[in-house]
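Q: Here is a sequence with its predicted model. Questions after.
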Amino acid sequence: MTPDRRLLLSALAGALILPLSRGAKADDAFQFPLKDDSGAPIANYRLPSQLTTDDLTGVIWAGSATPDVTLVEFFDYNCPYCRKAVKDLDALLARDRELRLGLVNNSILAPGSAQAAKVQLAVMKLKGAPFAYRYHLRLLGKHGPVDGAVALQLAAEMGLDRAEVEHVGDTDEVESVLRRQVALASSLGFVATPSFMIDGVGILGYPGAKSMGRIVGAVRKCDKVVCG
């Protein structure tokens, strides 16, 4: 990545760090009796029904094409808990053939996060969702800070033309997609990464593999994040 490109991406990344929407419900953060794998309460709240990912472009969808449960993760490529969650969620998808997972960028932790997100969106545009999902798994498997240079290097290692990926990632279209994704996360009150949307409920932070499995199971069984 050239210095000019890096400066441009860094400047755009700074503009993507948005405040919590006034309409979000994050202050009412324990609406349902959810607990994480350690037994601690999980921050959660009912989401505004009009805010969905249905019309959001650039979402990586993985898992079932005809799901009975859909889970959407809002993540940051420099989030340590996202690095833990990515392995657990991939294992959950492998076990649960009726689950669909959506992945939405919420690049709020560092300028490098937005740089990496733009590269990921370029990979998605060039190669489609299945390839982009494999790329996502590998990028979140990286140790240390992730930025545009790291993301571009991985794209090259996976066989993409580095210059082409960089060109697509620096387009107005990709910038607009990333802005819309981060804006949706802000509107939903997702000030932590990762955060999750499932069955109209927002979950702040990663509750752990067992807890997430219970939540998915409850939604399937009783159409609620907690049954009973």
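A: That came through, no problem.

Q: From now on I want contacts and neighbour counts done on CA atoms only, so please keep to that.
A: Noted.

Q: Now do Arg214: how many residues are near it, please.
A: Using other Cα atoms under 10 Å, Arg214 has 16 neighbouring residues.

Q: cool, Gly217 as well?
A: Residues near Gly217, counting by other Cα under 10 Å: 18.

Q: likewise the one 4 residues further on?
A: Burial measure for Lys221: 12 neighbouring residues, criterion other Cα under 10 Å.

Q: That one belongs to a strand, doesn't it?
A: No: Lys221: not assigned to a strand; according to DSSP: H, G, I helix; E, B strand; the rest coil it is helix.

Q: That one and Gly14, how far apart?
A: 42 Å (Cα to Cα, to the nearest Å).

Q: And for Ala122?
A: For Ala122, the distance to Gly14 - Cα to Cα - is 19 Å.

Q: And here is the other one:
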Amino acid sequence: MLKNLAALGLALGLALPAAATDLDNLSAAERDAFRAEVRAYLLENPEVLMEAIAVLEQRQGAAELERDAMMVAANADALFSSAFDVSFGNPEGDITIVEFMDYRCGYCRRAHPEVADLVEFDGNIRVIVKEFPILGEQSVLASRFAIATRIALGDEAYVSVHDALMEMRGDVTEPALQVLAADLGLDGAAIMGAINDPLVMQTIEYNHALAQRMAISGTPSFVFGDQLVRGYVPIDGMQQIVAMLRETAN
């Protein structure tokens, strides 16, 4: 603490005792006088403290961005090339967005049509879906049903079920999921026949382990290129991030 005060005092240009640069040699009286001097200065000039806090927050923000970029790089294969995932949009897009989502998450539902609009309007974006159920048993059942759809009927059927689950209201139960499949013209019996396939839970467990490595604990969470964004982002925010990534790449 005293070393921090000494550094602050030097930075503020306070008149320090002659021995202040050698903290071990300060007498008790000199220590008390120094503390009183720093306190008085900060009380008279609180804007200095606010400036110091702003600098600290800026440095912490930069460090967090760098740490996130390192986590993305370290987990690039699992994020962008996993056989567990389905992608949509332009498979050759210059920007890839990875979304960790839960079908019972209100903000995931809010983001879903905006992500679809971004993909449609931009035309050069690929989106990878990470099934990441964290909101209870109904979330897990919904993800199991979606993954089982892919196993039984393929990627196109999965996308249809994914979209429908995002719009589904009411409790997620097996009878309700059977009705959802029938409404989509899909073979509900085939899907339910695959729901206990070991690959279903392997997919969910794989994504949970990846999220833990990425320090992701909530939904939605996104990876835009090498940037990790935790939480909901409106479409204009997503467009700004995409534009910045393209500008940086050029």
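A: Thanks, I have it. Computed from a predicted structure; not experimentally measured.

Q: before we move on, the earlier item: who has more neighbours out of Ala122 and Gly14 of the first structure?
A: Neighbour tally, Ala122 of the first structure and Gly14, criterion other Cα under 10 Å: the higher count belongs to Ala122, 26 against 15.

Q: Just give me the match in the second structure for that one.
A: Residue correspondence to the second structure (TM-score structural alignment): Ala122 of the first structure is matched to Ala148.

Q: Okay, and Leu71 of the first structure sits in which element?
A: strand 69-75 (DSSP states H and E).

Q: I misspoke; the intended subject was Tyr45 of the first structure.
A: Judged by DSSP H and E, Tyr45 of the first structure forms part of strand 44-46.

Q: which helices and strands sit right next to that strand?
A: strand 201-204 (3 or more Cα pairs under 8 Å, 6 or more residues apart in numbering; DSSP states H and E).

Q: ok, back up a step: matching residues in the second structure for the strand holding Leu71 of the first structure?
A: Using TM-score structural alignment, strand 69-75 of the first structure pairs with 95-101 in the second structure.

Q: Identify each buried residue in the matching stretch, please.
A: Across stretch 95-101 of the second structure, burial judged by 16 or more other Cα atoms under 10 Å covers Ile95, Thr96, Ile97, Val98, Glu99, Phe100, Met101.

Q: how about Gln50 of the first structure, secondary structure?
A: Classified using three-state DSSP, Gln50 of the first structure is coil.

Q: other SSEs contacting the helix or strand just after the strand holding Leu71 of the first structure?
A: For strand 69-75 of the first structure, the following helix or strand on the C-terminal side (DSSP H and E) is helix 80-95. When contacts are defined as 3+ Cα pairs under 8 Å, 6+ apart, helix 80-95 of the first structure packs onto strand 99-105, helix 129-140, helix 209-222.

Q: what's the most buried one of the ones you listed?
A: strand 99-105 (a mean of 22; mean count of other Cα atoms under 10 Å).

Q: Show me what that one is packed against.
A: With contacts defined as 3+ Cα pairs under 8 Å, 6+ apart, the packing partners of strand 99-105 of the first structure are strand 60-63, strand 69-75, helix 80-95, helix 172-187.
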